[in-house]
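[1] Got a sequence here, can you build the structure:
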Amino acid sequence: MKLAEISDDPKKCRDAEKLASNEFSSFEFILSLNIWHDIVHKINLVSKNLQSEDMRLDVAIANLKGLVSFFEKYRENGFTSSMIDAKELDNEMDIEPIFLIKRRIKRNRQFDDNPDTEREQQFPLKNYRTDYFLVLVDMVLSQLKIRFKQMELFESVFGFFV
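    Got it, this is the predicted structure:
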């Protein structure tokens, strides 16, 4: 809003006002920020531990194992806790905690198309959970597991130094 007030360019003013009033003040955006904060905060804590000068390989593996365990639990319970946090923030910011129903794109069906009726009937909250939250957490988990396997391989090769 401050950018909209101080800018001389009318296009920048309109864009800034639109972002501040629509995109940045939506429940979806606040929830996304909460989810990203949880993910990045936890990864940052482990990353700082892994970068310490006296880090040992067995301790690094234990940290990664704990991180994988956290995200497996977060996949099950994290969405509801993020929703609660986002609703608290929305109350402070006077934003309604609702998901906007997006317009569905209609397309002509072909004779051999299978109707995707189950997918079409899902609620916006469920769509958000399956299309955004679970995809994001699953990507984080898969990357952590790949790195965890690499660290275990390094320990099997260089573990005798400990």
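
[2] alpha carbons only for contacts and neighbour counts from here, please
    Will do.

[3] which SSE is residue 73 in?
    Residue 73 is part of helix 57-93, with elements assigned from DSSP states H and E.

[4] ok, and for that helix, which residues are buried?
    By neighbour count on 16 or more other CA atoms under 10 Å, the buried set for helix 57-93 is 57, 60-61, 63-64, 67-68, 71, 74-75, 78-79, 82-83, 86-87, 89-90.

[5] what does stretch 134-150 give?
    Buried residues in stretch 134-150 (16+ other CA under 10 Å): 134, 136-137, 141, 144-145, 148.

[6] What segments of this protein are helices?
    2-6, 10-18, 27-50, 57-93, 117-120, 124-128, 134-158 (DSSP state H).

[7] this one next, for a side-by-side:
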Amino acid sequence: MVFSLKKLKKSDPDIAHEALTLTEQLKDFSFIVSLVVWYDILYQINVVSKSLQSENADIIEGKEFLDKCCKFLEDYRKNGFMSALITAKELAGELGVEPIFKATRIRRTRRQPAELAPDEPAESAIKKFEIEFFNVLLDKAIIKLKERFSQFNEFSETWSFFVRFKEIT
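    Coordinates of the predicted model:
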């Protein structure tokens, strides 16, 4: 995709500028890390999705897959950021991108007289990315997965005896 954008640089000035901007954004290390994180999350969700859509899927297996997916996301939130960084550094090396997060200026905001203490800004660009992107994304993914499949879990608990009865007979 980057190569296609480089070819577009030689055309119309507006298109060339947009292609140049997109190329620079694709070469940003934080973008590469976000792609790795999204890939890891969506890969696990795809496994669950395919298992639930298979012809011979049953309720008990579906619930087990969902529980494993939730467990993976919770473990990934606790321990996965460093593994995502390692994978992203390998990809960045292959793409010729410098594996560092660009530091941004810390915004100072005025405090109102009733405020006790300001929120502490993140110490580094990596920590800021972890707090503002990684943790937020995984928290939302875990919550939405549990929300959307809470009814499925209730149904599974209520009607799974049919599947067990079928296995017994």
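
[8] overall similarity of the pair, as a TM-score.
    Remark: TM-score between the superposed chains equals 0.88 [TM-score structural alignment, normalised by the length of the first structure]; 160 aligned residues with a CA RMSD of 1.9 Å.

[9] and the helix holding residue 73 of the first structure, what does it pack onto?
    Contacts defined by 3 or more CA pairs under 8 Å, 6 or more residues apart in numbering; DSSP states H and E place helix 57-93 of the first structure against helix 27-50, helix 134-158.

[10] Identify whichever of those lies nearest to residue 4 of the first structure.
    Closest of these to residue 4 of the first structure is helix 27-50, at 20.0 Å (criterion: CA to CA).

[11] sorry, back to before: for the helices and strands packed on helix 57-93 of the first structure, please prepare JSON lines with the additional fields distance to residue 17 of the first structure.
    Converted to JSON lines, those look like this (distance: least, CA to CA, whole Å):
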{"stretch": "helix 27-50", "distance to residue 17 of the first structure": "16"}
{"stretch": "helix 134-158", "distance to residue 17 of the first structure": "29"}
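
[12] Stretch 31-48 of the first structure: average distance to aligned residues in the second structure?
    In the superposition with the second structure, the average deviation recorded for stretch 31-48 of the first structure is 0.6 Å (mean CA distance after the TM-score superposition for the first structure).

[13] Provide the aligned range in the second structure for that stretch.
    Under TM-score structural alignment, the alignment places stretch 31-48 of the first structure onto residues 33-50 of the second structure.

[14] tell me which residues of that stretch are tucked away?
    Result for stretch 33-50 of the second structure [16+ other CA under 10 Å]: buried residues 33-34, 36-37, 40-41, 44-45, 48.

[15] who's in contact with that stretch?
    Stretch 33-50 of the second structure is contacted from outside by 62, 65-66, 69, 72-73, 84-85, 87-88, 134, using CA atoms under 8 Å, 6 or more residues apart in numbering.

[16] circling back: take the helices of the first structure and lay them out in TSV including distance to residue 101 of the first structure.
    Shown next, in TSV, are these (distance: least, CA to CA, whole Å):
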stretch	distance to residue 101 of the first structure
helix 2-6	28
helix 10-18	19
helix 27-50	11
helix 57-93	17
helix 117-120	12
helix 124-128	6
helix 134-158	20
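
[17] now, which of the buried residues of stretch 33-50 of the second structure sits nearest residue 54 of the second structure?
    The nearest one, if we look at these relative to residue 54 of the second structure and count by CA to CA, is residue 48, at 10.1 Å.

[18] With residue 147 of the second structure as the reference, measure out to that closest one.
    As judged by CA to CA, to the nearest Å, residue 48 of the second structure and residue 147 of the second structure stand 15 Å apart.

[19] same check, this time on residue 14 of the second structure
    For residue 14 of the second structure, the distance to residue 147 of the second structure - CA to CA - is 44 Å.
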